[in-house]
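>>> Fold the stuff below for me.
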Amino acid sequence: MTTHDLATPDTTLTTRPTAAAQASLYQQLRTHLATLCLHAAAEHLPAVLDQAVADGLSMTATLEKLLALEVADTEARRLAGRLRFASLPTPATMENFDLDAAAGLDPLLLQELATCRYLESATNVLLIGPPGVGKTHLAVALARKAVEAGYRTYFTTAADLAARCHRAAIEGRWNYTMRFFAGPTLLVIDELGYLPLPAEAASALFQVISQRYSKTSIILTTNRGVASWGEVLGDTTVAAAMLDRLLHRSVVLNLDGDSYRLRGHHAASDTLRRTATGTRRPLQ
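Predicted coordinates:
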């Protein structure tokens, strides 16, 4: 070993990779991310690496930022999928529910329901009131909260549920349909009592409620008080058995007041009246 060998440090391990080597590593990293189906991370990789260089981020911080983007993208896709499955009929939310117009509702109770904790105890929610007071709006809003919280949710009307069960019985898919309605953590059944139900429909509704009893939650809206459910279902025995299961662990909200549509009509009329009064020319 020469004196020159001792005086000259070995720089093999400290030499920075060439531009070509860096490009190769970058492509390998992109390939690894794509192979693992981390598509959001692969898409944002250049921007994250540029930010890491500009801000002097550590490898740990850089990796966290990259994976956080992938997690956010995954959660967004899952939320979109749950919303598609839920089949919510309107974009109604708790935030745009007109609580001032809903006579008799406890704001603190609505806040509690919005937390979705009632789903953990398989508690049901019954919304009872005349047409137009916001029952469906509230049902959709609570369903949306459940979807956003990660719960599998499905919305249907009582008439559509009955029709679907009727077709299933004819086509030999009864067991499959019962399993479908048993699956979601939250099942919303809207508009019970608006349309007369045949005897087989009342039986189907009872079976759906029975198989979910004490396991998963139901939100049910109706314009008829529970005392008249025997008339609605055409069978007092089925109605009593259904109510026994629904009310065993439940929250009952009675909505009252003017119809949303009627209030809208009054508001429009008042606007037109004020406009006409303001533009009317005085008599000469």
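>>> Only C-alpha atoms from now on, for both contacts and neighbour counts.
Fine.
>>> right, and Val48 touches Glu64 too?
No - with contact taken as CA atoms under 8 Å, Val48 and Glu64 are classed as non-touching, separated by 10.1 Å.
>>> More neighbours: those two, which one.
Shown here are Val48 and Glu64; by other CA atoms under 10 Å, Val48 has more neighbours (19 against 12).
>>> center of this structure - which residue?
Among the residues of the chain, the smallest C-alpha distance to the mean C-alpha position (CA atoms, centre = their mean) belongs to Val147, namely 2.5 Å.
>>> what's the next secondary structure element after the host helix or strand of that one?
Taking DSSP states H and E as the definition, one finds Val147 inside helix 135-148. Past helix 135-148, further along toward the C-terminus, the next helix or strand under DSSP H and E is strand 153-157.
>>> Give the buried residues for that following strand.
Buried residues in strand 153-157, counting neighbours by 16 or more other CA atoms under 10 Å, are found at Thr153, Tyr154, Phe155, Thr156.
>>> structure for this one too, so we can compare:
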Amino acid sequence: MDSGAHPHHRWCPRNIHLRVTHVATRFEELVQDETNDTLTPEQLFLTAVDDALEQRRHSRVEKLIRQARFPIPHASIAELDYRDGLGITGVRMRRYAAHAWRADPTNLLIISPTGGGKTYLACAIGISACLTEHTVTYTRMDDLARRLIITRSDGIAHQQLLNELSDVDLLIIDDFLTVGIDSDAASDLFAVLANREHRLPTVIASQSGPSYWVEALPDRVAADSIVNRLANHSRTIKLGRVDMRKLRDDHARADKDHWE
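Coordinates of the predicted model:
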């Protein structure tokens, strides 16, 4: 039978995951809008489906960003400063904005001195991943170590945390080894990274590099294994010595609505 005789064949695949009430509400809004008087009912219905799909995607993205727990939830690759000395380029950052993280489990190491903008950059990359509907978990290393300690007395909760860290599309660990961790936390970190290796990527943001990490971890054998899993299959961004924290503060103070 000619599919042209059944216009609904064109929208059924898109509509399968939508609630009928959402489409119906939007369709009614479009019908009541006089600017749409020249459109056919089918055109209005297809527009309602598209709008409902976009609203559904927008809601999912907002939820992904909330669940990731970014400390800078407004961070954006579009707002990055590419001045000389920062160590990043617009071309490279746009690639990360559109990156298919699930398809490419290559880790990313962001190395930056204090105030160099590593946290903002890590958040901007993570939020871009949410915008392309990846699941993301952001955590600082000290917070992660604390959560591992707290849940260790509850075997189920502890395993749930390890599973979450192992299976999220993009795991971001900020302030990596800025403070030391105990051997139990190092063992848990090894387990997570071993589970993610060649499967899902991890972003590490740190003031130091792999050579320091080996020395900072409590067990040399575990340290070698952890660092190898992070560094051997990775890309690296080395931010320059521009104090991005001070620049952002200066820009904020220059805003006409700023007050102290």
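>>> how close does Ala102 of structure 1 sit to Arg144 of structure 1?
Taking CA to CA, to the nearest Å as the measure, Ala102 of structure 1 and Arg144 of structure 1 are separated by 20 Å.
>>> more crowded one of those two?
Taking Ala102 of structure 1 and Arg144 together and counting by other CA under 10 Å, Arg144 has the greater number of neighbours (23 against 19).
>>> Map Phe70 of structure 2 across to structure 1 for me.
Using TM-score structural alignment as the criterion, Phe70 of structure 2 maps onto Leu88 of structure 1.
>>> Just give the closest residue to that match, not the sequence neighbours.
If the residues on either side of it in the chain are set aside, Leu88 of structure 1 comes closest to Phe155, at 5.9 Å by CA to CA, 6 or more residues apart in numbering.
>>> if I pick that neighbour, what's in contact with it?
Contacts here follow CA atoms under 8 Å, 6 or more residues apart in numbering; on that basis Phe155 of structure 1 touches Ala86, Ser87, Leu88, Pro89, Val140, Ala143, Leu187, Val188, Ile189, Asp190.
>>> among those, which are in strands?
Assignment to strands by DSSP state E places the following of the contacts of Phe155 of structure 1 there: Leu187, Val188, Ile189, Asp190.
>>> The last one maps to what in structure 2?
Using TM-score structural alignment as the criterion, Asp190 of structure 1 maps onto Asp174 of structure 2.
>>> Can you report how many residues lie near whatever residue of structure 1 lines up with Gln207 of structure 2?
Structural correspondence for Gln207 of structure 2 with respect to structure 1 (TM-score structural alignment): Asn223. Around Asn223 of structure 1 there are 20 other residues, counting by other CA under 10 Å.
>>> Over to Met244 of structure 2?
Taking other CA under 10 Å as the criterion, the count of residues near Met244 of structure 2 is 19.
>>> longest single helix anywhere in structure 1?
Under DSSP state H, the helix in structure 1 containing the largest number of residues is helix 59-86.
>>> Not counting sequence-adjacent ones, nearest residue to Leu161 of structure 1?
For Leu161 of structure 1, ignoring the flanking residues on the chain, the nearest one in space by CA to CA, 6+ apart is Leu205 at 7.5 Å.
>>> what helix or strand is the one you found on?
Element membership of Leu205 of structure 1 [criterion: DSSP H and E] is helix 199-212.
>>> Which part of structure 2 matches that helix?
Residue correspondence for helix 199-212 of structure 1 in structure 2, counting by TM-score structural alignment: residues 183-196.
>>> re earlier: give me the mean distance between the longest helix of structure 1 and structure 2.
Once the two are superposed, helix 59-86 of structure 1 sits an average of 1.4 Å from its aligned residues in structure 2 (mean CA distance after the TM-score superposition for structure 1).
>>> Aligned to Ala163 of structure 1, what sits in structure 2?
Ala163 of structure 1 maps onto Arg146 of structure 2 when the alignment is built from TM-score structural alignment.
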